[in-house]
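> Sharing a sequence plus its predicted fold:
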Amino acid sequence: MELEKRGTGERPPEGCLVVAIRMPVRIVVLVLVVPVRMAWDALVVGGRLLRDTVLRPLGRALAWLGRVLVVVPLVWAYRWVLTPIGHALVWLVRRAGDLLAWVYVRVLAPIGRAAEWALRRLGLVLAAVGAAVFAGVAWLVRWLLVAPGKWCWTWILTPVGRALAWCARGLWWVLAAVAAGAGAVLYWTCRVLLVLPALALWRWVLTPAGRGLAWCGRGLWRWVLVPVGRALAVAGREVADALGHAWRVAGRISLAVGRFLGTVLRLLVVEPVSWAYRRVLTPLGHAVRDAVLRPAARVARQVGRTTRQAFAAARDIARQTRADLRRALLGEPRPVARREPVAAETRTLETRTGREVSPPTRG
């Protein structure tokens, strides 16, 4: 029945013990859980504030420092140091490979072919000598060892082996008969002295004792352990339900306290600061901008424009004065006809011939 109720999701009816345990347990658990939940919510809010105001800017600063101090130097070193060194090493390896290939083709390959030809000829000679030696040794072994051994095996060892085998079969039959008799004696002795008493002890003593112990164990399980287990299960379930209920109630209490503190902080700090910013600082900033900064910027632009014009006029006057002094001291510059230089007056990298023409004076 319990399995059917659990399978359908229906909760069994609650008794007086469950109802009597539930309220005290929930009250005690609520008193214990509320401070823990409020401390947990405070830690969560503090952690978020610390993350947004300290850890995230610190992480961005560390990332920027890491990029400036590590990534950029490493990229520069890779681009301007390691890459050229790698290209140089690749070039050296290629040159070394070409050199080794030339040595292999021009030196080692001819030497190897010559050694192969010599070893092949030497192998043919050694094979011929070995075949002759093997044939002679085989003839000697055949007539000095194999033929005498075959005669000895046929006329000496075979009759002696047959006689020894017949003696061994007889000895084995005698030993088998003795072992069978000794085994039968030992079997009946063990059966009478050990097996039959042990069988009687198991049948008439141990089996009734085991049945009695099993009956006592079933009674202990049914009338003691099962009720105690059910009581402990009810208490555990009520404690777990009380913890969940207390955690939810503590969350609502913590949320209400947080909202109250947020409202107090908004009324005492945020709204006065916002009002001061909107009603005092913003009009004051607009007034300073309109009365001081914009006129000052306008005057500064006018002064800069006048200064640039004065400098341009002074520069033109100085240029004209230099031109007049040069004309008064040196006279008017003579026009020079342009012509192509002859071969003897051609300018080269080593020598410079011809006459340099001064640039025309700007009037």
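In hand now; what should we look at?

> CA atoms for contacts and neighbours, from now on please.
Will do.

> element containing residue 217, please.
Assessed by DSSP states H and E, residue 217 sits inside helix 207-220.

> and that helix, how far out from the chain's middle?
60 Å (C-alpha atoms, centre = their mean, to the nearest Å).

> can you check stretch 157-169 too?
Centroid separation between stretch 157-169 and its chain, computed with C-alpha atoms, centre = their mean, is 77 Å.

> again, but for stretch 22-38
Relative to its chain's centre, stretch 22-38 lies at 44 Å (C-alpha atoms, centre = their mean).

> Could I get the buried residue list for it?
Applying a neighbour-count criterion of 16 or more other C-alpha atoms under 10 Å, one finds 22, 25-26, 29-30, 33-34, 37-38 buried in stretch 22-38.

> Strands - which of these land there?
Using DSSP state E, no member of those falls within strands.

> which among those residues gets closest to residue 131?
Proximity of those to residue 131 (C-alpha to C-alpha) peaks at residue 37, which lies at 100.2 Å.

> Pretty sure that closest one sits against residue 249.
No: with contact defined as C-alpha atoms under 8 Å, residue 37 does not count as touching residue 249 (9.4 Å).

> what's the burial count for residue 250?
Using other C-alpha atoms under 10 Å, residue 250 has 21 neighbouring residues.

> Structure two is appended below for comparative analysis:
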Amino acid sequence: MEPEKSLPEPGRSEPGRPEGCLVVAVRLPVRIVVLLLVLPVRMVWDALVVGGRFLNDTVLRPAGRALLWAGRVLLVWPLVGLWRYVLVPLARALAWLGNVLVVVPLVWTYRWVLTPVGHALLWAGRGVWAGLEWLYASVLAPIGRGCVWVLRGIGAGLAALGGWGYAGAAWLVRYLLVVPALWVYRWVLTPVGHALLWVGRGVGFVLYWGARGIGFCLYWVVRVLVVLPAAALWRWVLVPVGSVLAFVGREVWDALGHAWRIAGRISLAVGRFLATLVRWTFVEPARWVYRSVLTPVGHAVRDAVLRPCAEAGRAVGRATRQALASARESVRQARADVRRMLFGEPRKREAVARREPRAAETRTLGSSTTALTKD
């Protein structure tokens, strides 16, 4: 709990917010009542916060670290070992087998079987296409041109024979179909279409002005029956009520803020009082007992009992180590004596000539140690 900022005086208004005596008279009882209601909540909240921090520091955090370590030992390390020493070698072995058993045979098949077969098929396809082109250019095209020429000759002959019949058929079609159709379109369909268009314009004019009049009437009906009452309700009822409720809510919110801060200070004072009481009731007596009673007793026990016991233990250990060392040396000597009685003295090593020159034969500026330049 940290100390809060300085609180404004109850009768002083905040800057930019004009207030009167009625507001102050309403605010003071509200803040007193809210403080009485909020103070127990704030004290319970502070107690829960302190208990939660203590629980987090003493129980939850060590338990979380223990669970983290257990999860690392039971899950992470086995999974890492499984991945590193099982899955990765297995995957590499499978990749090698796939390369040897699948990729290499497929590459060999593509290079030495499919590629030559494809080249052969391409060469054969090119030959077949060249043959087809030659067949089209040398055989089919001349035959087609000859057929077209024959058909053109036959068509020209038929046109020369049937010219008079074609002119008669055209005259009959013109005077039996075209001329009557034009007359019906000009003297029947056009007037009927104009009449229908005039009737449609009249009906549209009537419908337009009728819909406009009905809309005007509905506009005034809705305005008089809905809009004006709603505007009056909003202006004369909802806005004042909303202003009052906003003022009350703002005052209650400010009162809650002030009460929460004041309750925090009271809770801080109560907490400090309880901490001081616990300190002088339990902590300081326990510290005095530890410092004035237990520490001298412990020092006396250490100097009178523990240190002599430790010195005696170290002396016994040194004697034991010396006895064991002498026993090992005796056993080693006995084994050497038995080996000499059974197998004789060990063979001495022959002295090997040193490769480095001796001190008297060192190389100098006036002499040499080589065989060629030696005196």
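Thanks, I have it. It should be emphasised that the depicted structure is a prediction, and the values quoted were computed from it without experimental measurement.

> re earlier: joint contacts of residue 37 and residue 249 of structure 1?
The contact sets of residue 37 of structure 1 and residue 249 do not overlap (C-alpha atoms under 8 Å, 6 or more residues apart in numbering).

> Residue 162 of structure 1: helix or strand, and which one exactly?
Using DSSP H and E, the secondary-structure element containing residue 162 of structure 1 is helix 158-190.

> Which element is encountered next along the chain beyond that helix?
helix 196-201.

> That next one: average distance to aligned residues in structure 2?
After superposition onto structure 2, the mean distance of helix 196-201 of structure 1 to its aligned counterpart is 5.9 Å, using mean C-alpha distance after the TM-score superposition for structure 1.

> what's the offset of that helix from the middle of its chain?
68 Å.

> That one packs against which elements?
When contacts are defined as 3 or more C-alpha pairs under 8 Å, 6 or more residues apart in numbering; DSSP states H and E, helix 196-201 of structure 1 packs onto no helix or strand at all.

> about what we covered before: export the buried residues of stretch 22-38 of structure 1 as JSON lines, with columns for distance to residue 234 of structure 1.
What follows is the buried residues of stretch 22-38 of structure 1, written out as JSON lines (distance: C-alpha to C-alpha, whole Å):
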{"residue": "22", "distance to residue 234 of structure 1": "10"}
{"residue": "25", "distance to residue 234 of structure 1": "12"}
{"residue": "26", "distance to residue 234 of structure 1": "14"}
{"residue": "29", "distance to residue 234 of structure 1": "16"}
{"residue": "30", "distance to residue 234 of structure 1": "19"}
{"residue": "33", "distance to residue 234 of structure 1": "21"}
{"residue": "34", "distance to residue 234 of structure 1": "24"}
{"residue": "37", "distance to residue 234 of structure 1": "25"}
{"residue": "38", "distance to residue 234 of structure 1": "29"}
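
> Now intersect the residues you listed with the helices, please.
22, 25-26, 29-30, 33-34, 37-38 (DSSP state H).

> Structure 2: matching residues for the lengthiest helix in structure 1?
Counting residues, the longest helix found in structure 1 (DSSP H) is helix 226-265. Here helix 226-265 of structure 1 aligns to structure 2 at residues 239-278, judged by TM-score structural alignment.

> distance from that stretch to structure 1 after superposition?
Mean for stretch 239-278 of structure 2 is 1.8 Å (mean C-alpha distance after the TM-score superposition for structure 1).

> Point to the residue nearest the middle of structure 2.
What sits nearest the mean C-alpha location of structure 2, by C-alpha atoms, centre = their mean, is residue 76, with 20.9 Å.

> so what corresponds to it in structure 1?
Using TM-score structural alignment to pair residues, one finds that residue 76 of structure 2 aligns to residue 71 in structure 1.

> From residue 79 of structure 1, how far off is that match?
Distance, residue 71 of structure 1 to residue 79 of structure 1, using C-alpha to C-alpha, to the nearest Å: 12 Å.

> Same check on residue 47 of structure 1?
Counting by C-alpha to C-alpha, the gap from residue 47 of structure 1 to residue 79 of structure 1 is 42 Å.

> May I see the buried residues of the helix holding residue 162 of structure 1?
For helix 158-190 of structure 1, burial by neighbour count (16+ other C-alpha under 10 Å) applies to no residue.

> same deal with stretch 247-258 of structure 2?
For stretch 247-258 of structure 2, by 16+ other C-alpha under 10 Å, it's 248, 251-252, 255-258.

> got a list of contacts for it?
With C-alpha under 8 Å, 6+ apart, stretch 247-258 of structure 2 has contacts from 7, 27, 30-31, 34-35, 38.

> Can you find the partner of residue 89 of structure 2 in structure 1?
Per TM-score structural alignment, residue 89 of structure 2 is aligned with residue 84.

> That match: how many residues sit nearby?
Residues contacting residue 84 of structure 1 under the criterion other C-alpha under 10 Å number 12.

> how near is it to residue 78 of structure 1?
On the measure of C-alpha to C-alpha, residue 84 of structure 1 and residue 78 of structure 1 end up 9 Å apart.

> try residue 297 of structure 1
Residue 297 of structure 1 is 49 Å from residue 78 of structure 1, by C-alpha to C-alpha.

> now do residue 306 of structure 1
Distance from residue 306 of structure 1 to residue 78 of structure 1, by C-alpha to C-alpha: 53 Å.

> Could you check the angle the longest helix of structure 1 makes with helix 207-220?
Helix 226-265 of structure 1 runs at 30 degrees relative to helix 207-220, counting by axes from the mean of the first three to the mean of the last three C-alpha atoms, to 10 degrees.

> What is the subsequent helix or strand relative to helix 226-265 of structure 1?
Helices and strands here follow DSSP H and E; after helix 226-265 of structure 1, the next one along the chain is helix 271-276.

> tell me the average deviation of that following helix from structure 2 after fitting.
Here the mean offset of helix 271-276 of structure 1 against structure 2 after fitting is 2.2 Å, by mean C-alpha distance after the TM-score superposition for structure 1.

> State the span of structure 2 onto which whichever helix or strand comes after that helix is aligned.
Beyond helix 271-276 of structure 1 on the C-terminal side, the first helix or strand identified by DSSP H and E is helix 282-288. Aligned by TM-score structural alignment, helix 282-288 of structure 1 falls on residues 295-301 of structure 2.

> Could you check the matching stretch and say which residues are buried?
Per 16+ other C-alpha under 10 Å, stretch 295-301 of structure 2 contains no buried residues.

> List the superposition-based mean deviation of it with respect to structure 1.
Its matched residues in structure 1 lie on average 2.4 Å from stretch 295-301 of structure 2 after superposition (mean C-alpha distance after the TM-score superposition for structure 1).
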